[in-house]
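Q: Can you look at this prediction? I've put the sequence above it.
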Amino acid sequence: MSEITYVRGDATVPSVKGVKVIAHVCNDIGGWGKGFVLAISRRWPEPEAAFRAWHRQRAANDFGLGAVQCVQVEPYVWVANMVGQRGIRTGSKGVPVRYEAIDTALGRLADKAAELDASVHMPRIGCGLAGGKWSRIEPMITERLVRRGIAVTVYDHGD
């Protein structure tokens, strides 16, 4: 069975052939302005616009923890907005990351990646501003994506 591939670099510029899905974790309050989303917005305006519209119209759609919105940004590139954190601040209920929501979102991401015959590319999702631990998230990625034969590359920023 293949494993997750770790590389140094920018997850918004995957250097592999074929269809690619760039996955990242968003919050459930419609905020988009810190962390990895800034790198996405520097390359493409569509994921942010789609996320904001999805949140605005949430009464009539599936927006919420565990939901995934896939936005096509280039002929062979999609961005997956995965709702996996509650709010944006660490407070009395702990850090914003919601592991169950990320697990659910990864399952939905796997379905989309399989449908597109795509590889998946991501930073260490849920571990930056969301405050999550990679030791909890990595096994979910292995279980939901790698076990289904989906190639996953995780990017650590180079200096």
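A: Ah, there it is. Numbering: from 1, shown residues only.
Q: from here on, contacts and neighbour counts on C-alpha atoms
A: OK.
Q: so is the residue nearest to the spatial centre of the chain in a helix, a strand, or just coil?
A: Among the residues of the chain, the one closest to the centroid is residue 24, at 2.0 Å (C-alpha atoms, centre = their mean). Classification of residue 24 using DSSP: H, G, I helix; E, B strand; the rest coil returns strand.
Q: cool, residue 73 as well?
A: strand.
Q: before we move on, back to that, list the contacts of the residue nearest to the centre of the chain.
A: Residues in contact with residue 24, defined by C-alpha atoms under 8 Å, 6 or more residues apart in numbering, are 36-37, 79-82, 122-123, 125-126.
Q: Now do the same contact list for the nearest residue to residue 148 once chain neighbours are set aside.
A: Spatial nearest neighbour of residue 148, chain neighbours left out: residue 110 (7.7 Å); criterion: C-alpha to C-alpha, 6 or more residues apart in numbering. For residue 110, the contact set (C-alpha under 8 Å, 6+ apart) comprises 144-145, 148, 150.
Q: what about versus this one:
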Amino acid sequence: MKKIIYIKGDATNPQTEGNKIIAHICNDIGGWGKGFVLAISSRWRIPENEYRMWFKNGENFKLGEIQIVQVEKNLWVCNMIGQHKIISNSKGIPPIRYEAVEKCLEKLADEALKLNASIHMPRIGCGLAGGKWEEIELIIEKTLLKNNAEVYVYDFE
């Protein structure tokens, strides 16, 4: 089975040849304005615009769904709804929803196969969403790596 390849650098600027998909977590309430999405928006407007339109028309806009947006000739951004709201609930449960992340990554594995693309991401779900990387890593293994996807995780310096 493949392994996650860790890279120091910027996940919005993937360092490999060929087709690439940048994957990141979005929330289920249409909010875009903090965290990694700002790095995406500073490079391309279209992923945010498409996400907002998706939220507005409400079609299939729910946890576990993904949206693939082409931003350059061989580069796509995958908006993945894996976060419920934006703050921990009254019981202290963080916004991350691991089951939703797993569904998203299963769908992403199919897309990567269709596009013959490698997958690039920051440590998804571990910033504002409050997730634990050990959990996310296991989900990546059983979805993307199991389907032979090449996965690069970026730690921003």
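A: Looks like it came in fine. The model shown is predicted, which means the values in this text are computed figures rather than measured ones.
Q: In a helix, the residue nearest to residue 148 of the first structure, correct?
A: Yes: under three-state DSSP, residue 110 of the first structure sits within a helix.
Q: Give me the buried entries from the contacts of residue 110 of the first structure.
A: With burial judged by 16 or more other C-alpha atoms under 10 Å, the buried subset of the contacts of residue 110 of the first structure is 144-145, 150.
Q: Save those residues as JSON lines, and put in distance to residue 50 of the first structure and secondary structure too.
A: Listed next are these as JSON lines, based on distance: C-alpha to C-alpha, whole Å; DSSP: H, G, I helix; E, B strand; the rest coil:
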{"residue": "144", "distance to residue 50 of the first structure": "25", "secondary structure": "helix"}
{"residue": "145", "distance to residue 50 of the first structure": "24", "secondary structure": "coil"}
{"residue": "150", "distance to residue 50 of the first structure": "25", "secondary structure": "coil"}
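Q: how much space is there between the residue of the first structure positioned farthest from its centre and residue 74 of the first structure?
A: Distance to the chain centre peaks in the first structure at residue 92, reaching 25.3 Å (criterion: C-alpha atoms, centre = their mean). Per C-alpha to C-alpha, to the nearest Å, residue 92 of the first structure is found 41 Å from residue 74 of the first structure.
Q: before we move on, back to that, now, among the buried ones among the contacts of residue 110 of the first structure, which is nearest to residue 100 of the first structure?
A: Ranked by distance to residue 100 of the first structure (C-alpha to C-alpha), these are led by residue 144 at 12.4 Å.
Q: Run through the residues that contact residue 99 of the first structure.
A: Residue 99 of the first structure makes contact with 84, 132, 136-137, according to C-alpha under 8 Å, 6+ apart.
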